[in-house]
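Participant: What follows is a predicted structure for the sequence shown.
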Amino acid sequence: MIALPDSLQLSPQQSLNLGGIPPGSQALVASRLAQQLEQPLLMIASSTAEAYRLEQALQFYADGLDIKLLPDWETLPYDNFSPHEDIISERLRCLTEISSLQQGIVIAPITSLMQRIAPTDYVNGRSLQLTRGQQLDLADFRRDLEKRGYNNVNTVYQHGEYALRGAVLDIFPMGSPLPYRLDLLDDEIDSLRSFDPENQRSLEQVTRIDLLPGREFPLDDDGIAGFRRRWHERFNVDHRKCPVYQDVSSGIAPAGVEYYLPLFFEQCGSLFDYLPENIAVLRADGIEAAAEHYWQDIHHRYEQRSGDTQRPVLSPAELFIPVPELFAALKTYPRLRLSHEASSRPELNLASETLPPLDVDARASDPIRALRAYAETHRILLCAESAGRREALIDLLKRNHLHPATVDCWRDFADGTQALAITTAALEDSLAFSQPTPFAVVAEAQLFGRRVAQSRRRRKTTGNAEAVVRNLAELRIGAPVVHADHGVGRYLGLQRLDVDNESNEFLTLEYADGAKLYVPVSALQLISRYTGADDELAPLHKLGSDQWSRSKRKAAEKIRDVAAELLDIYARREARKGRAFDIDNDYQQFADAFPFEETPDQQAAIDAVLRDLRSEQPMDRLVCGDVGFGKTEVAVRAAFIAAQNSSQVAILVPTTLLAQQHYESFRDRFADWPFKIEVLSRFRTAAEQQAVIKDLQAGKIDILIGTHKLLSSDIRYANLGLVIIDEEHRFGVRQKEALKNLRAEVDVLTLTATPIPRTLNMSMSGIRDLSIIATPPARRLSVKTFVRERDEALIKEAILREVLRGGQVYYLHNEVKTIEKTARDLQALLPDLRIGIGHGQMRERELEQVMSDFYHKRHNVLLCSTIIETGIDVPNANTIIIERADKFGLAQLHQLRGRVGRSHHQAYAYLLTPPQKQLTRDAEKRLTAISEADDLGAGFTLATHDMEIRGAGELLGEGQSGQIHSIGFSLYMEMLDRAVKAIKDGKTVDLESNQSDHTEVNLRIPALIPDDYLPDVQERLMLYKRVASADSRDELRELQVEMIDRFGLLPEPCKHLFRCAELRLRAIAIGLSKIEASGAGGRIEFADDTKVEPINIVQLVQKNAARYQLDGANALRFKEQTEAAEQRIEAVERLLDLLAPSTT
């Protein structure tokens, strides 16, 4: 659609100017050039942000072409930070792929092009392929992996890691989207398969994998020796006082070691060394200025750092290519300059045009008059950011008598004849050309003066709800745990003991006065983490005393009352019947339109909501998930079902801007369905609001989104069936009371990122159902969190790091009276900043304007109060600086940190504090907890930490203390659950007796996970807990499959562990409390409520008195010689078969 000269050819070192190309047209012109020239192109971007913008536009215009982007490290020159592993992985993949590029475009920001990087013989020489059937000596290969820069870990989660367990090797190659698992048979690779790094389960078989180096420099013996030699050549400092030198000498890669890269190589390379020989260079106006500016930044940073004798720095020219050298290198390639200015050769000028103003004026009698006039002279392709925006734009055009055709992509429009078309593409720039046929591509921002947020991809993982509190995954030596029968003790580790000549593993617990308790791993279902107060204040109980039973008795009295109140709530919920919604084929069609694969925990939340909606009992479910992890889609599905069943949906959010963002998200998702979605907010005029209220009452609106105004008395619904509440804890007391009343009438779905402890307690106790989503979006990196004393140099560095890569910064200063002074200080520190100020004492419309301006990138720093805690999604904001972080609660800090890290860029959170001696003990613990929980999906774990620090809340009162301190949260919940069940079944509530179905199975055989099969103690502990807590044989079989998949074939002691666990389940099912066996026979004990029929026991003894005899009123002895473990297990299984109640 654009006319390039047919004869356009580039000879070596030739330079041509293509004129008439404004910035928005560069991607389209580049894609046409790549197709016409049939050779690869290097496209230089002036910044990282520009590089990503070009990549996005090229993926739209360059249909089928290979697009490679070499990202920079996203650090400042001479930074003490290292790039994230995922960025290194992308860079290494790009460097290994571009040399073989036949046709396509390599994009490099000027920052990447000016870097001196590893030479080609390092990157290519340390890459290899692994194929199925290949011979592999594991010991040699392990040494080779270390040499290549891969880290040995217990469990593989990130790029550059490997784990070896027996004959199973897990590895996450750099540049690969997934990790792989190798099974070895003798010294041959028997199978190769990808696996999910979150749940560690295998995905699919592959025949080969490519293994790139683990880092951009060698840290093997030769690399370290070279580093040390060159260090002494360059620096005249005492190396003993230099942490970088000491770390590298010890084989450790210290943070920021990348800025010592030249010390690892005789000679560094550059991107030029990796480019194909026939590549041509594309450069736009302004590249020279960008290179000069970056070189000045490098020098400025060098001057700041050069006086540090403990961390000496290399000269700029050793780390970066000086500007003259850079442009001299570029002159050796054929070059095309894409310029806005006209070329001196008329045939090289493209007929681009400047678009006239095409703004939609909603107040005019013809809102699209400008667009209509332009469409008379040009073919136009409109680009909407999303399907919902596309449908909204189509509605607007049709109301004004324009009827665009919908096309799928640029190629459909370019090859077609449509005069006016619309597609979905997140383009930032519009463009127009007058020849050969006048046409324009019009981005949505051209019409409405703003961009809307883009969707983010999600990737699969898994999440497990109550186990977060009850499992032992985070257990550290010295941490308090609760034994259901003996009380609170401290965990001292796993210990292997020989009992009755058989070796087994035991959990060692220490109680008051140093007393020890050894708990067999088969009884780990009796152990839970102590969650209720400060770890150090946990009340250790005395073994053999009645102290524990007294604590339980006291708690039991309180729990009975709580259970009675709970049941009153249950009764009221069950007494009134809600509406059972039908779910038909339309729902499946709607679900299939979700553009991402649902993750297992997201799917589990959706399934739970579907069950709730099908039921006649009203739904009251809490969906907890970190910010941006897919909670909205759960709400969208629920809203669809309600609307499909002719019920109205009300969606309550805390702020007007959030209402607007939800409105756009829902419009997007419901674009192809005939439901009417409206928003009630101050963005609407009074007349529009009244029209919405009137339509709502008349039943013309299916889904209404708004703030607490939706709860006011003048809002009347025709048929309200579902209320969705976003961040309920942000609403006031009056609104919460109104919501409490609503729960009596309709289905309620609550979404939250970090539930406050009381909410969490209520969820776990079954008053409200709980679903957890712990799944990060694809390419989203966890937030690097730093707790630091306030320092201006640190603040300047943090802001610069973000702004230079095209990002935005939240700067949180929660003192309104000094916020203006802080703005002046920041402006003095960095004069080029565009600072917006937002706080709760501003007029609401003024605040909304500031937030909207930040959202649309008119500010690059938002200086704000906690008003941003529940806010709009700004994917481009990836740094947050929080002053006086010690004054905030844990849930609040997590929520604030959730404002950043919503894209694939590394995000940073700086928690600034006064000197440490001024911090309270609780503040220190909160800051430690949040800096440790920087993994994605930490919100739920943080809520449990909040309970530990503040003491878990009483369920039905506002108090934050209770019986939980004395017996721990997990046991409190178990006892409450038992009490509720007992009252429901009309039984006496017995809470003082020993808990749990704690049937003991002791066959005096080795039943354990050997440490040579799985050396990681933490991993063994978790698996023991899962085996002991399994509720079914299917669950045990599934766990066996998982262990074989992850660690290899089960050794005999491990098989025995599972067989004994199966016996325990069978024993519980028929009511046995104990099974003991040895080589000569054994003994079983019957529980008080056993299901074994007395007649079965009597007949057994009568038929074979030599083998079976009664032992008191509730036990049976048996005799059978069983030397081998397998024989003994089978003997017990036969006996259980004989005792099992008849099913006829």
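Facilitator: Thanks, I have the structure now.
Participant: switch to C-alpha atoms for all contacts and neighbour counts from now on
Facilitator: Noted.
Participant: Could you pull out the strands in the stretch 751-900 of the chain for me?
Facilitator: 769-773, 784-789, 808-812, 835-838, 861-864, 877-882 (DSSP state E, counting those that start in this stretch).
Participant: So which residues of the stretch 801-950 of the chain form helices?
Facilitator: For the stretch 801-950 of the chain, the helices defined by DSSP state H, counting those that start in this stretch cover 819-829, 844-855, 890-897, 921-932, 939-950.
Participant: try this one side by side with the last:
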Amino acid sequence: MSLSAVYTNLNSKHQLSTIFNKWENGLSLPRGLFSLFILYLLEKQYFPIIVTDDEIASENIYDELFKLLGKDEISYLPFFSGDESFNKTAFENHFSQFTRLFYNNTLRVIISSPRVTNLKLPNKIILEKFRLVFKQGEEYQFEWIISKLSEFAYQRANIVEFAGQYAVRGGILDIYPFGETYPYRLEFFANTIESIFRFHPNSQDNLEACSNFSLMPASNRYEDSSALIKNLPSNSVFILFEVKGHHYFSYPSTRFLPASNSFFKSWSAFSSAFEDPLQMFSLLKNDGFSIFYLYERDLYRKKVMEFLGESVFREWGVLSEGFVIPQKRIAVLTEHELFQRERMVNPNEQFIPESSQRSPLTESLKYGDFLVHRDHGICRFDGIKTIVIDDVPQDVVILQFARDDRIYLSTKQLHKVFKFSASSEVKPELSALKGIKWQNVKKKVTAAVHTVAEDLVKLYRQRQALQGYRFFPDTEEQADLESSFPFQETADQLKAIAEIKEDMESDRIMDRLICGDVGFGKTEVAIRAAFKAVMSGVQVAILVPTTILSFQHFETFQQRLSKYGVVIEVLNRFNSTKNSIQIKRLLGKGKIDILIGTHRILSHDVVFRNLALLIIDEEHRFGVADKEKIKKLKNSIDVITMSATPIPRTLEFSLMGVRDLTLIETPPKERLPIQTKIINWDDKLISDAIHREKQRNGQIIFVCNDISRLQDLQNELQRLVPSISIRFAHGQMKGAELEDILLAFYSHKIDLLISTTIIESGIDIPNANTLFILDAQNFGLSQLYQLRGRVGRSHRRAYAYLI
């Protein structure tokens, strides 16, 4: 059962199709009816081409129809930017899929922008001429393949991570074809392909053997292409969804304008008149309405059965919003509207591999990198080559040691090698293969580790002996909170949550480090742990390094926990004296469940009544004095420390087992890697990047850490892009003014925010996906990493420009 079943049911019982009969004159209906209108056109044997200049609307429409029709009947052409290189990979993936479906005659719906009329389409003969097929056991000239890849507009890389890339390592050739979910690995013996494997671009591990695969060039490499519009079937019809201006197509066309009126209402417009949902549903049922509920997760199907009973039709399906047609006694509502759950839409999801942990060595290995061999010491990576051993070719890693000594290490022994790391950028001295110097170093380090370990054991013995607070098992409210999470948890998130709950329900005092990349879901882990503590009748303190992050966490925790009656307050330097006194008074009486704040909450005058859980975000940002205060708290309460870049001592304690360590290494499936570029100041490049982000309805962050230059920078950027709204923010502003600016940016009232590094930690603006960092050479690597993490927090491709 699906959305098509809803359409069939509504059409047979309520003649829904009659409202679409005069579609040639244009339609003004609730947005939720649009996909049903497309089903109507398909039923009438039309070939709809949906055109919109709103990229977000196009993604939502594609998501609905993709889940309804399947990957072989619908094609999405993200042809919105004036410069296709801005999102070239996404476009090429969809274009490759489009040509295959179009000539296989399975395609039934196209979604694009008005610029689709400019798109060139190679004919079927040209496609076959350009297709490159690789088969196991056949011979190919290696140099010829490389030249073809260059001709096809594929880019050479050290390792293959994105579609349109290839990499060469000895007799191994990795290729990531456009339109494919996974790349392919070809292993050669001389000029013969010995094996073909599909592999994972994150871990670089082989997944499955293949006998062949094919490769097509980028869209701009075809000869004798003709306009797509000249190749469309005769039953084509153009549907202009909220398109501005006039457009001429040599096929029938109509306009669809999302709107509510007295005859057709969106679900949100209809339900806003009722305070009590149960009263509203009771009224609908008594008036003879057919109520349809569309769910995406089975959990929400069960929940609606408890909420509304058996009288509601429950179908699996996706709509951006529900609708009500009073005259026909029809009401359709969706899972995300009923349970206020945000929907994540990603039109590129089919091209994103399942999440996988990265291989720490192969991820960034390049010529000249320093490595450490477990047995022989410090060396330098000098590449990979193929050598013949006992008449068998093998790929080996070349390790350069002192005195020009080399070791050829089999790729099967890479576990003996790891990346060299040090606190300074001084180049290390290469170890000599002959002599005992490296062995002496290992002995000294081993002895030092034993000494440190003994001291640490003594230090933490007291803590381990103390009996901690045993938190209650999960309640129904806990289950309800977790089911309301708007996204799909990753495997690592679920593992982290389970480990924390196990610690909290034991007698042992918890001291756990949650280490995960920016945007990998550490905050949700903290929310669930904090709520579990509150449900156990104790207080929670959340310590953050910056005032802005305290506001951000306050908003996030309020949004998730307020409906359960959890009292949350924030304490930082922007609180008035009167407000601070009031918060401290209520805190001491136990009337505040969760207190979020900066180092201000460590002050001697901030006293909790029954604090049992401390959550520290970005511990590396706190000073020595603050950490001494934290240590005094940690002797008796459970502690969770969260960081993307933990300080070495913190990480060392965790790796040695003194502190428990949980890694969140799996990114959300919809998350795309951030494209990072180092540039000089270029008016055209900067203005183009800003315009492109604005075209996809996104926002921009511009980091400048010199307060005296912010006003001049705003004037310069306003000159480059006069059509967008720009404000700047810094930590010396008054609290109310700074909060107003950040909230305006958060609610998309500001297009571009110029800021100092106050936005470095934790600011979560999923709609901001272009970042500029001025004078990037003045920042540390950890700072750049945190700043870059302010973008790329949604399914959209993010771009970071280091100036």
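Facilitator: Here it is on my side, so go on. A quick note: this is a predicted structure, and the numbers were derived from the prediction, not measured.
Participant: Do you know the score for how well these two fit?
Facilitator: Once superposed, chain against chain, the TM-score is 0.74 (TM-score structural alignment, normalised by the length of the second structure); 768 aligned residues with a C-alpha RMSD of 6.0 Å.
Participant: hmm, back to that, can you tell me which of the helices of the stretch 801-950 of the first structure is nearest to His708 of the first structure?
Facilitator: Shortest distance between His708 of the first structure and the helices of the stretch 801-950 of the first structure, using C-alpha to C-alpha, is found for helix 844-855: 14.8 Å.
Participant: packing partners for the closest one?
Facilitator: On a contact count with 3 or more C-alpha pairs under 8 Å, 6 or more residues apart in numbering; DSSP states H and E, helix 844-855 of the first structure meets helix 656-669, strand 835-838.
Participant: average offset between stretch 562-574 of the first structure and the second structure?
Facilitator: In the superposition with the second structure, the average deviation recorded for stretch 562-574 of the first structure is 3.1 Å (mean C-alpha distance after the TM-score superposition for the first structure).
Participant: If we go by neighbour counts, what in that stretch is buried?
Facilitator: Neighbour-count burial for stretch 562-574 of the first structure flags Val562, Ala563, Leu566, Leu567, Tyr570, Arg573 (criterion: 16 or more other C-alpha atoms under 10 Å).
Participant: Let's see which of those end up in helices.
Facilitator: Counting by DSSP state H, these place Val562, Ala563, Leu566, Leu567, Tyr570, Arg573 in helices.
Participant: got TSV for those, with distance to Ser712 of the first structure too?
Facilitator: Formatted as TSV, those follow (distance: C-alpha to C-alpha, whole Å):
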residue	distance to Ser712 of the first structure
Val562	32
Ala563	34
Leu566	29
Leu567	31
Tyr570	28
Arg573	24
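Participant: of these, closest to Asp592 of the first structure?
Facilitator: Proximity of those to Asp592 of the first structure (C-alpha to C-alpha) peaks at Arg573, which lies at 33.2 Å.
Participant: Which residue of the second structure is paired with that closest one in the alignment?
Facilitator: Superposed on the second structure with TM-score structural alignment, Arg573 of the first structure falls opposite Arg463.
Participant: Now its match. Nearest residue, chain neighbours left out?
Facilitator: Excluding its sequence neighbours, the residue lying closest to Arg463 of the second structure (C-alpha to C-alpha, 6 or more residues apart in numbering) is Asn635, at 5.9 Å.
Participant: Need the counterpart of the one you found in the first structure.
Facilitator: Per TM-score structural alignment, Asn635 of the second structure is aligned with Ala744.
Participant: secondary structure class for its match?
Facilitator: Of the three states, Ala744 of the first structure takes coil under DSSP: H, G, I helix; E, B strand; the rest coil.
Participant: Look at it and say how many residues are nearby.
Facilitator: Residues contacting Ala744 of the first structure under the criterion other C-alpha atoms under 10 Å number 16.
Participant: ditto for Val449 of the second structure
Facilitator: Counted with other C-alpha under 10 Å, Val449 of the second structure comes out at 13.
Participant: same thing with Asp1137 of the first structure?
Facilitator: Per other C-alpha under 10 Å, the neighbour tally for Asp1137 of the first structure reads 10.
Participant: So it belongs to a helix, correct?
Facilitator: Yes - checked against three-state DSSP, Asp1137 of the first structure lies within a helix.
Participant: Could you report the distance from it to Ala891 of the first structure?
Facilitator: Asp1137 of the first structure sits 52 Å away from Ala891 of the first structure, going by C-alpha to C-alpha, to the nearest Å.
Participant: Now do the same contact list for the equivalent of Ile690 of the second structure over in the first structure.
Facilitator: Superposed on the first structure with TM-score structural alignment, Ile690 of the second structure falls opposite Ile799. Contact partners of Ile799 of the first structure, counting by C-alpha atoms under 8 Å, 6 or more residues apart in numbering, are Val809, Thr879.
Participant: Quick check: Val606 of the second structure touching Gln582?
Facilitator: No - using C-alpha atoms under 8 Å as the test, Val606 of the second structure is too far from Gln582 to be in contact (11.2 Å).
Participant: Grab the nearest non-local neighbour of the residue nearest to the spatial centre of the second structure.
Facilitator: The second structure has Arg671 as the residue nearest its centroid, 2.6 Å off, counting by C-alpha atoms, centre = their mean. Among residues not flanking Arg671 of the second structure along the chain, His795 sits closest, at 4.9 Å (C-alpha to C-alpha, 6+ apart).
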